[in-house]
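> Build me a model from this:
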Amino acid sequence: MTVWDRPEPPTRPAPLDRERIVAAAVALADEGGLEAVSLRKVAARLDVGPMRLYGYISTKEELFDLMVDEVHAEILPEERPGDWREALRGHAHRTRRAALRHEWLADLLGGRPALGPNALAVSEATLSAFDGRTDIDVVMRAVETVSAYFTGAIRREVADLRAERATGLSKDEWQRASGPYLTRMLDTGRFPALARLVHDGTDVDAETSFSTGLDWILDAVAAKLGEPPV
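Sure thing, here's the model as predicted:
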């Protein structure tokens, strides 16, 4: 039985329900990451005893499942996408924005499919944009390919943000601090491809990089579906 199948216990003197529990857990994670979330800390945030929570949630993993589904409400499109490209692009960008608001989400993306009602609604909205395509296996590979791209890109971006906070150096400051060492290494002539990248490559912001890579992936999916790139 999943956490969504299990009925909530009767109301007791101190008001409590899964919605309040999940809201408290999300607030803790937003403040300190997943390591800041435990049933004990959530109970303390709600000013109830830890044992009260076990009537609603059995494990911390169930709590994480509920937290992920709560954030999927932010990823759900407000309107039905016009086509599969719009659906996949919107899904990717909304997931990225949600992860930047809730960095802990990056740690829980991927792996087993999310099965909460909000996550299922997101999947339904995405898959329904492929109406008329009978080969569901091709559709699934397309969705998986785009999901693999934006999951990796989001995790990298969040990792960069965490590194910036941990070192106290912005990206530009870190590059300047690392510059002398990198220059010495490139001057050895052992890394010509990297030297070309450093000297001739264009540095872009995270959102531009994300959007460009996403467009390339969508063009590749379009080619597989027999459609021209946009």
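> Could you use CA atoms for every contact and neighbour count after this?
Will do.
> Output the longest helix belonging to the chain.
helix 136-167 (DSSP state H).
> Show the subsequent helix or strand relative to that one.
helix 171-187 (DSSP states H and E).
> Residue most distant from the centroid, this structure?
Largest separation from the mean C-alpha position in the chain: residue 188, at 39.7 Å (Cα atoms, centre = their mean).
> Just the buried positions in the helix or strand hosting residue 21, please.
In this structure, residue 21 sits in helix 18-32 according to DSSP H and E. Buried residues in helix 18-32, counted by 16 or more other Cα atoms under 10 Å: 18, 21, 22, 23, 24, 25, 26, 27, 28, 29, 30.
> Also stretch 83-97?
Within stretch 83-97, the residues scored as buried using 16+ other Cα under 10 Å are 84, 85, 87, 88, 89, 90, 91, 92, 93, 94, 95, 96.
> Next one: the nearest residue to residue 73 once chain neighbours are set aside from residue 25, what distance?
Among residues not flanking residue 73 along the chain, residue 118 sits closest, at 5.4 Å (Cα to Cα, 6 or more residues apart in numbering). Applying Cα to Cα, to the nearest Å, the value for residue 118 to residue 25 is 17 Å.
> Alongside the first, I'd like the structure of this one:
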Amino acid sequence: MTQQMETTRRIPLNRDRVLAAAVVLADEAGIESLNMRRLAQELGVVPMALYKHIANKEELLDGMVDVLVGEIDPPVRDAGWKTAVRLRVLSARRSMLRHRWARQVLESRINQTPAVLEYMDSFIGMFLAGGFSADLTHHVMHALGSRMWGFTQELFDDPATPPPASVPPEVQAAMLREIAARFPNIAAVAGAANHDDGSVVGQGCDDQFEFEFALDLLLDGFERFHEQGWTSERAKLDR
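As a prediction, this is how the structure comes out:
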């Protein structure tokens, strides 16, 4: 262990190394455990050494998002817009699943870094290259929302999912009966499909299936509107 720490200290510190270590620390210990002092310990340096490369915690988080963006596959060449968009969204989702902290950090960012803006610009470019008007693409991006980053809000996690396994079976049954009685429509819909105990969101729906189902539904709708030459009412008035 001592030899490993000595070897680590001999490697020159730079911004990329600091960000890579921050990502590993967040992956292993959670984003709540990430701070400059803990990160310095992991790198075998004093905290002040980090500030030569990262100004503060916010810049560190911005840089970690840039690392995540760099993991997302570029658009597939010579593929139709629909295939290219689908593959890129699913690549973003794989990155999200590797880094469970990423959603929280992405949602907390106020100012977008050049790397994030480049990703967004490239993402929009897939639709424009597919012949979409700027007007339709504007609304497409609103509809996709966070799916561009590979995540969506989960709907049926709570209160319709079963209680934790630690709750006695008879209490679980009573709780589920009460939910079904008070919220019959939620209970009927939430129980209409098999649930996946290994879901990313815990005990709940098969979130990968639901994510791809919604993505394909949106892509089919975008394709139909594009083929129809759809234009928003506001764009018609501006002509």
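> Would you mind giving the residues in structure 2 matched to the helix holding residue 21 of structure 1?
The alignment of helix 18-32 of structure 1 onto structure 2 (TM-score structural alignment) spans residues 15-29.
> Superposed on structure 1, what's the mean shift for that stretch?
Following superposition, stretch 15-29 of structure 2 is found to deviate from structure 1 by 0.6 Å on average (mean Cα distance after the TM-score superposition for structure 1).
> Now do the host helix or strand of residue 210 of structure 1 against helix 136-167, angle only.
Assessed by DSSP H and E, residue 210 of structure 1 sits inside helix 206-224. Here helix 206-224 of structure 1 runs at an angle of 170 degrees relative to helix 136-167 (axes from the mean of the first three to the mean of the last three Cα atoms, to 10 degrees).
> residues in contact with helix 206-224 of structure 1?
With contact meaning Cα atoms under 8 Å, 6 or more residues apart in numbering, helix 206-224 of structure 1 is reached by 85, 89, 142, 145, 146, 149, 150, 153, 157, 228, 229, 230.
> PyMOL command to pick out the buried ones of these?
Selection of buried members from these for PyMOL, criterion 16+ other Cα under 10 Å:
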select buried, resi 85+89+142+145+146+150+153+157
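> Show me which of the contacts of helix 206-224 of structure 1 is closest to residue 64 of structure 1.
residue 150 (20.6 Å; Cα to Cα).
> about what we covered before: what's the angle from the helix or strand that the helix holding residue 21 of structure 1 is followed by to helix 18-32?
As assigned by DSSP H and E, the chain's next helix or strand after helix 18-32 of structure 1 is helix 39-46. Counting by the same axes, to 10 degrees, helix 39-46 of structure 1 lies at 100 degrees to helix 18-32.
> distance from helix 39-46 of structure 1 to structure 2 after superposition?
Per aligned residue, helix 39-46 of structure 1 averages 1.3 Å (mean Cα distance after the TM-score superposition for structure 1).
> try stretch 137-152 of structure 1
After superposition onto structure 2, stretch 137-152 of structure 1 sits on average 3.4 Å from its aligned residues (mean Cα distance after the TM-score superposition for structure 1).
> residues in contact with that stretch?
Identification of contacts with stretch 137-152 of structure 1 by Cα under 8 Å, 6+ apart yields 88, 92, 96, 106, 109-110, 127, 130, 133, 210, 214, 217-218, 221.
> how about a cut-off of 10 Å?
Stretch 137-152 of structure 1 is contacted from outside by 84, 87-89, 91-93, 95-96, 99, 106-110, 123, 126-127, 130-131, 133, 136, 153, 156, 210-211, 213-215, 217-218, 220-222, 224-225, using Cα atoms under 10 Å, 6 or more residues apart in numbering.
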